[in-house]
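Undergrad: here are the coordinates; sequence isn't available:
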């Protein structure tokens, strides 16, 4: 009989051969990415493809389970699947050659296709995945040939397997060392000196309530939620950044980083919210932003009469559809360069992002923005609207209880109930609290910074009795709308319902 013969040497050793081969493949793939195509590491491009292909329910499930750690969970899941598949490939190569090699080559091809189809993919984008596939196929072949027979010493094989895995790790570390772009861009970001704002944001007296456990009025940068589609944070040298405004305009406009910083930059305080924020959720935050009005730049380009939408594009290919009228009215819709007194963090869009009060982020808050295409809703669509979400996305009236928390030890008598309420670009007129099924009682509102920010509130529950209780909150907006109790999920345009907290009073 011709050709390689199947071997019977123990499945765990065969699987170990496949896993060690995967380590070699991943390490050499990342090293190739560092040398030839830094944005096209095999794990990142496959993960990005999965994000793009995921249906809305899968995205919501991931955010619901893992919150802002959804990207880490996705990468971890990819690695676990890779381990399982590579282990199976080792068994196949030992028992049904050459099918183990075929598995690794197929994985490389899948990664190459994912890399080639990404926005802005260069001619070398496919190389890291192809290198990984070829390296995995070669490694699994060599390791399977060194599998010991049942009566042979196994230490030599374990040394080969361990050495192969170490080679993969060293290659990955070398790739990381070569990818100095993030450190370089971080240094550039740290060196940026933002211009003095023409207008400084003012936080009025009484805007922040002194209640332990209440969400801070201004969210620190490190605590600000991050939900986007970028598995690898884009690294943009601001000196090479450009914003292009084109489409249904009288003239195209291009602006550079230096030109943007030379324009009048004003501070404004705005609350941003993710459409995936469940009732009572934490995917919302408030910051003091520094930027230039988008309406001023649009005025330079002179949108034509038939235009009704601006399709913003990120450098990583993400798009958002924003109503043109929103970007042209008097709200603080800005190209932001600063956040809470410092340049934008890399994760929040450095060097430039959009901030638009009153709209969920998926239709307005494009990070790493490089393009504004003036167009029409009936002629173009954006990343999430292509996946079943509403095309306009106004923020819904909502409120949340921060204090007391579920499980917090409470004592009968006076208990402070407190939280935040928001309806960006409309404002909050009142907040009411209900204890069990009793009457709605008015809470005390802090002084609002503006209609574009959340407002803190507190209610003094003076006669809390021992036992189990349910707390509810509802808000009334400045235009008279009362927050609905009708429960709706986040798809397609944001969750509704009343936040409730069950507590035990001792």
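TA: In hand now; what should we look at? If you're wondering where the values come from, they're calculated on a predicted model, not measured in any experiment.
Undergrad: use CA for all of it now, contacts and neighbours both
TA: OK.
Undergrad: Run the chain-centre distance for stretch 141-154.
TA: Computed by CA atoms, centre = their mean, to the nearest Å, the chain-centroid distance of stretch 141-154 equals 45 Å.
Undergrad: One more: stretch 177-186?
TA: A distance of 21 Å separates the centroid of the chain from that of stretch 177-186, by CA atoms, centre = their mean.
Undergrad: Can you mark which positions in that stretch are buried?
TA: Residues 179, 181, 185, 186 are the ones in stretch 177-186 that count as buried (16 or more other CA atoms under 10 Å).
Undergrad: which residues does the last one contact?
TA: Contact partners of residue 186, counting by CA atoms under 8 Å, 6 or more residues apart in numbering, are residue 346.
Undergrad: got another, please set it beside the one above:
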């Protein structure tokens, strides 16, 4: 800061000239915080889905090119949504700071910029699937509140600067206090109201209570994990993935809260009779358990975006049979409550030998919210993006040449069978092991055929057949292990699988797009002396 000294008859006073553009930028950020806080508070009262940050974030998810999505998953994994929201928040703060600086320099320009931001947020909200009649209200009122705050703050800042320039110390001090009190108290209030509203939005939801109170009918048939299916080896994935450890990859920035008492599933399109089912209708058809491994198309060779669970549900083919599928159909377009869509071959849903289901429970409890409560699809042998729709609410029976799903125009194949794969879980890269007998172990999957054998090659030597755990079924993964006499030094471990039809795992390396990665994992292991 610069200073001027004013000499009076009895004392010398120092008047500090504020760095106006810094304080103007701060005023812009606080004004944006007011916008968001008011919008969040109103959203909690009248339209829970009308959060500007979440709406803009969802819009970005929809328009970001495929390579950037893949990069985000690679860099942040399941934290990609947190990273996106942080990025949206940072971008909003920068834009708000610019608006504040411009408003100080050019009257009403910053207000216009803030208004444009509010208008864009409003457009993002009202165009989302499921937007209600009052979804426009929170962002509009929030924008008005933000504009008023910006105007008030800049007026006080101009007074402060004018008084300091005129070397009027008492007036400058008073105007400075007014500006700082206005921005400081408003900022604190915006943070408290914004966070409180978001917490209230989640806490007042009755869906959590509905899930806790839900009592599903007993399954008519159950899955028994056979003896020898699960080895307790340090570092080796369990044969049944706990719900809390199961991977999550989807396009929902916030987990939808769907009340099972109001949930409906509609079957329409190329059917003889459209069908609508309630949750009670669905579970009333009879529940059964199924052991199925799910894999994300974003899973790299050796990656962890794969998991196995015991799912409880109803065969999709039974529901489709109620509607009467017409002969020309070859695809089912499933839709989530948040508008996400997936294209699944009709044959995969009607095959009597495949356990494609509407799942309502996972590992003995109602579906966790992040895994699709109250109902999701589980289809063996297909990557999740073309089959495993969470929070499913509609199936449209159609054709591949007449409709496309969310990921198809974004560079992924319309049909995507899971590629057979195997991986090394232990020993891990970067974790040296002692010389002597070392257990090499991992997982392998080959849906829906099943794994016949897994082989390991050390330092490009002969392939050695491993021991397989007892499989639950052909739709679930298996564990494998091999005792290795490890000698000091660095060694490469390669793994490959063969399915029960004699097909060898694809050796050629391929990226995750357009239809899943492939290749043999090759791991570097250090053995200490």
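TA: Received, thanks. These numbers come from a predicted model, not from an experiment.
Undergrad: quick revisit: looking at the buried residues of stretch 177-186 of the first structure, which are in helices?
TA: Among those, DSSP state H puts 181, 185, 186 in helices.
Undergrad: I'd like the buried residues of stretch 177-186 of the first structure laid out as JSON lines, including distance to residue 279 of the first structure.
TA: Output for those, formatted as JSON lines (distance: CA to CA, whole Å):
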{"residue": "179", "distance to residue 279 of the first structure": "40"}
{"residue": "181", "distance to residue 279 of the first structure": "39"}
{"residue": "185", "distance to residue 279 of the first structure": "37"}
{"residue": "186", "distance to residue 279 of the first structure": "35"}
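Undergrad: Check which helix or strand the aligned partner of residue 120 of the second structure in the first structure maps to.
TA: Using TM-score structural alignment, the equivalent of residue 120 of the second structure in the first structure is residue 110. For residue 110 of the first structure, the host element (DSSP states H and E) is helix 99-116.
Undergrad: Could you check the angle the helix or strand that that helix is followed by makes with helix 99-116?
TA: Note on helix 99-116 of the first structure: by DSSP H and E, the next helix or strand toward the C-terminus is helix 127-145. Here helix 127-145 of the first structure points in a direction 170 degrees away from that of helix 99-116 (axes from the mean of the first three to the mean of the last three CA atoms, to 10 degrees).
Undergrad: buried set for helix 127-145 of the first structure?
TA: For helix 127-145 of the first structure, burial by neighbour count (16+ other CA under 10 Å) applies to 127-141, 143-144.
Undergrad: okay, that helix sits on what stretch of the second structure?
TA: Going by TM-score structural alignment: helix 127-145 of the first structure matches residues 137-155.
Undergrad: Same check on stretch 40-49 of the first structure?
TA: Across the second structure, the stretch matching stretch 40-49 of the first structure (TM-score structural alignment) is residues 50-59.
Undergrad: which residues are contacting the helix holding residue 110 of the first structure?
TA: Contacts of helix 99-116 of the first structure (CA under 8 Å, 6+ apart): 40, 42-43, 45-46, 49, 86, 88-94, 121-122, 125-134, 136-138, 140-141.
Undergrad: Now stretch 22-40 of the second structure on the first structure. Mean distance?
TA: Compared with the first structure after fitting, stretch 22-40 of the second structure deviates on average by 1.2 Å (mean CA distance after the TM-score superposition for the first structure).
Undergrad: What range does that stretch cover in the first structure?
TA: Stretch 22-40 of the second structure maps onto residues 12-30 of the first structure, going by TM-score structural alignment.
Undergrad: do the same with stretch 272-283 of the second structure
TA: The aligned range for stretch 272-283 of the second structure in the first structure is 250-261, by TM-score structural alignment.
Undergrad: Report the buried residues of that stretch.
TA: Going by 16+ other CA under 10 Å, stretch 250-261 of the first structure has these buried residues: 252, 253, 257, 260.
Undergrad: Stretch 187-199 of the second structure now?
TA: Of the residues in stretch 187-199 of the second structure, those buried (16+ other CA under 10 Å) are 187, 190, 191, 193, 194, 196, 197, 198.
Undergrad: which residue ranges form the helices in the stretch 201-350 of the second structure?
TA: Taking DSSP state H, counting those that start in this stretch as the test, the helices found in the stretch 201-350 of the second structure are 207-213, 279-283, 316-323, 346-350.
Undergrad: Between these, which shows the greatest average number of neighbours?
TA: The highest mean neighbour count among these, using mean count of other CA atoms under 10 Å, belongs to helix 346-350: a mean of 20.
Undergrad: Where does it end up in the first structure?
TA: So helix 346-350 of the second structure sits over residues 324-328 in the first structure, by TM-score structural alignment.
Undergrad: what does the matching stretch contact?
TA: 294, 295, 298, 307, 308, 309, 310, 333, 356, 374.
Undergrad: next one: stretch 56-66 of the second structure
TA: For stretch 56-66 of the second structure, the external contacting residues (CA under 8 Å, 6+ apart) are 69, 84, 85, 88, 121, 124, 125, 251, 252, 253, 410, 411.
Undergrad: at 6 Å instead, please
TA: Residues from elsewhere that reach stretch 56-66 of the second structure (CA atoms under 6 Å, 6 or more residues apart in numbering): 124, 410.
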